[in-house]
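# Model the following, please.
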Amino acid sequence: MTVQDIRTFNRFYTNVIGALDYSRQLYAPYTLTESRVLYELAHSPRTDAADLRAELSLDAGYLSRILNKFESDGLIERTKSADDTRRRRVSLTYLGRETAALLAERANESVGALLSTVPAADRPRLAEAMRAVREILSDGRPPRREDVVLREPGPGDLGWIVQRNAALYAVEYGFNADYEGLVARIVADFAEDHDPHLERVWIAELDGRPVGCVMCVRDEAPGTARLRLLLVEPDARGLGIGDRLVRAVVDFARVAGYRELVLWTNDVLAAARRIYQRHGFVLVAEKPHRSFGQDLNGQDWRLDLHGTPE
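All right, here's what the predicted structure looks like:
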């Protein structure tokens, strides 16, 4: 392989995905670089300018101008870091998250249209080729947050949710088959009858394989949504996937018009509870119980969606 081989491929690929075609309005009114900064902020909600510079290899002055523009447009707010007062935390406002979601939706639609032209029989070969390119050029580096994508479930993904919940909870917490039965009923109810405007499932994907999931479904109480079945694979933890999945549910529930978001968990799930707390959930009740072959302490958590967005 030569330098020209790679440059030829780069020209081909940018044409295929339309990266240079601004008439397609993929990023308008922002540039590709500005859209990438928005993406990073949407998927790393607690970061600062130094983190962004390191992650994106951007010139400090250039990044500063982008952030100034975002602040002027009402997309971000900058506050002092609680860990280091010399740094300023950068986070998206509610408008910023809406803008990032719109740009992501446009990109997903564009890639979906491209993928629709690829025969189903060729898609596994394409995915494997893309993984091979990434693995070879990454020089063995560990996966990054940006490598993870959130998507809707495809064929087989709902079954994966049941299987992985059952397997992981058995290994990590000693849950028996009763838990698998509960998860299977939750997933079956969603598959058989759900309103896509009010209920949704997210799959976190890394290198072409599912590594996490979460559900948002209607609760029995009017105006209430329920977060269910949050899971992140052990080898994918530390990439902020749980935070992103919970954020996706919170944002979806707000847009769908729910007044509150609730969830039930057990206090042994310490990592998940910390995520819920970071997103504003409040513990409202707890009760000991015997379930799934274990003595547990169940907890009910609640988030007021009419409160100030994070």
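
# From now on I want contacts and neighbour counts done on CA atoms only, so please keep to that.
OK.

# which helix in the chain runs the most residues?
In the chain, with assignment by DSSP state H, the single longest helix is helix 94-115.

# measure residue 135 to residue 204 for me?
19 Å (CA to CA, to the nearest Å).

# In terms of neighbours, single out the busier of the two.
Counted by other CA atoms under 10 Å, residue 135 and residue 204 do not tie: residue 204 has more neighbours, with 25 against 15.

# Can you verify that one is assigned to a strand?
Yes - counting by DSSP: H, G, I helix; E, B strand; the rest coil, residue 204 is part of a strand.

# Tell me which residues of stretch 196-205 come out buried.
Going by neighbour count (16 or more other CA atoms under 10 Å), the buried part of stretch 196-205 is 198, 199, 200, 201, 202, 203, 204, 205.

# One more, so I can put them side by side:
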Amino acid sequence: MTVQDIRAFNRFYTNVIGALDYGRQLYAPYTLTESRVLYELAHAARTDAADLRAGLSLDAGYLSRILSKFEKDGLVVRAPSEEDPRRRRIGLTARGRETAALLEERARDSVGSLLETVAPADRPRLAEALRTVRTLLSGGPGPRPEDVVLREPAAGDLGWIVQRNAAVYAAEYGWNTDYEGLVARIVADFAEDHDPHLERVWIAELDGRPVGCVMCVRDEAPGTARLRLLLVEPEARGLRIGDRLVAAVISFAREVGYRDLVLWTNDVLSAARHLYRRHGFVLGAETPHRSFGKDLVGQDWRLDLHGARE
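Just a heads-up that it's a prediction; the model follows:
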């Protein structure tokens, strides 16, 4: 491997990226950097200017000009951070989320068109090669928390939620197909009838593949949202994915006006219980039951969204 090898690859790849954007105005009316800032804001539960500047290695003045442009366009709102008034918290408006979603859709369509030129049998080899490049050039042996992104579900992701919940819980806790049936009904209900302004699914993605998920849906009680189907793949644990997924649900539920956030889990899921408690959930009731082929103790947890802050 020589410097020339890397420079030759860079020239090749920039040509590929240019071809993707040629005549398409992929990021219009925003630059690539501006689109990346929008992307980060859309996929972070909450952030501030310092986080963005550090995460994207941007000059403070340049970032300030970008955020001022976004504020003028009605894409973001800025306010003092609750944790540190010296810092400025940045949040997307509804228009900002729509814009970020549009740019994301364009980018996914463009990359999808590129992948169509690769034979299906060769795609795993391509994915592995990309992971190898990232691993070797990142200076570390494995993925980092910042390599994980939270996104909206794409085609096939809802089916993935059902399949992986069933497989993971069968392998780790011996649950039978009754649990798969429950997950399938929850996912089907969401797919067939949900309010996109009040209900949402997040997929955690690492190296182009899903490694986690969570749902926020309306509960029967007025003003109450329910967190459902939190899952992190075993090989992706340790990257704070569960923390980010739960924080995303809390932030969304609070933003759209829910008063309470509830969830149901079982006492055997100790890691999940610790995670919920860390985010301010309070255990309300415990009920023994036999489900999924096992004797379990169900637990109801609640978070007062007005009385607790992340």
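
# Now compute the TM-score of the two chains, please.
Once superposed, chain against chain, the TM-score is 0.73 (TM-score structural alignment, normalised by the length of the first structure); 288 aligned residues with a CA RMSD of 4.0 Å.

# Give me the residues contacting the helix or strand that the longest helix of the first structure is followed by.
Remark: after helix 94-115 of the first structure, the chain's next helix or strand is helix 123-138, criterion DSSP states H and E. If you take CA atoms under 8 Å, 6 or more residues apart in numbering as the criterion, helix 123-138 of the first structure is touched by 207, 208.

# mean shift of helix 123-138 of the first structure relative to the second structure?
For helix 123-138 of the first structure, the mean deviation from the second structure after alignment is 0.4 Å (mean CA distance after the TM-score superposition for the first structure).

# distance between the next helix or strand after that helix and the chain's centre?
Next along the chain after helix 123-138 of the first structure, taking DSSP H and E as the criterion, comes strand 148-151. Remark: strand 148-151 of the first structure is offset 6 Å from the chain centroid, using CA atoms, centre = their mean, to the nearest Å.

# which residues in the second structure form strands?
Secondary structure of the second structure (DSSP state E): strands at 47-48, 76-80, 88-92, 149-151, 200-206, 209-218, 224-232, 260-266, 282-291, 294-304.

# that older thread, tell me the angle of the longest helix of the first structure relative to helix 123-138?
Here the directions of helix 94-115 of the first structure and helix 123-138 differ by 120 degrees (axes from the mean of the first three to the mean of the last three CA atoms, to 10 degrees).

# For residue 2 of the second structure, which of the strands of the second structure is the nearest?
Smallest distance to residue 2 of the second structure across the strands of the second structure (CA to CA): 28.9 Å, for strand 200-206.

# who touches the closest one?
Identification of contacts with strand 200-206 of the second structure by CA under 8 Å, 6+ apart yields 147-153, 157, 210-217, 241, 245.

# and the angle for it with strand 209-218?
Using the same axes, to 10 degrees: strand 200-206 of the second structure against strand 209-218 is 160 degrees.

# Give me the neighbour count for the closest residue to residue 250 of the first structure other than its chain neighbours.
Nearest residue to residue 250 of the first structure, sequence neighbours excluded (CA to CA, 6 or more residues apart in numbering): residue 261, at 7.4 Å. By other CA under 10 Å, 24 other residues sit near residue 261 of the first structure.

# any idea how far residue 261 of the first structure lies from residue 238 of the first structure?
Counting by CA to CA, the gap from residue 261 of the first structure to residue 238 of the first structure is 25 Å.

# Same check on residue 37 of the first structure?
Separation of residue 37 of the first structure from residue 238 of the first structure (CA to CA) stands at 21 Å.

# neighbour count winner among the two?
residue 37 (21 against 11).

# In contact with the residue positioned nearest the centre of the second structure, which residues?
Compute the mean C-alpha point of the second structure, and by CA atoms, centre = their mean the closest residue is residue 150, 1.6 Å away. Under the criterion of CA under 8 Å, 6+ apart, the neighbours of residue 150 of the second structure are 43, 44, 202, 203, 204, 205, 245.

# Could you find the closest non-adjacent residue to it?
With sequence-adjacent residues excluded and distances taken as CA to CA, 6+ apart, residue 150 of the second structure is closest to residue 204, at 4.5 Å.

# follow-up on the earlier one: if any of the contacts of strand 200-206 of the second structure are buried, give me the ChimeraX selection for them.
Selection command for ChimeraX covering only the buried members of the contacts of strand 200-206 of the second structure, criterion 16+ other CA under 10 Å:
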select :148,149,150,151,153,157,210,211,212,213,214,215,216,217,241,245
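
# Trace residue 290 of the first structure over to the second structure, please.
Matched by TM-score structural alignment, residue 290 of the first structure corresponds to residue 288 in the second structure.

# tell me the contacts of the residue nearest to that match when sequence neighbours are not counted?
Counting by CA to CA, 6+ apart, residue 288 of the second structure lies nearest to residue 297, which is 4.2 Å off, once chain neighbours are set aside. Residues near residue 297 of the second structure by CA under 8 Å, 6+ apart: 266, 267, 268, 286, 287, 288, 289.

# quick one: which of the contacts of residue 150 of the second structure is nearest residue 109 of the second structure?
For the contacts of residue 150 of the second structure, the closest approach to residue 109 of the second structure (CA to CA) belongs to residue 205, at 16.9 Å.
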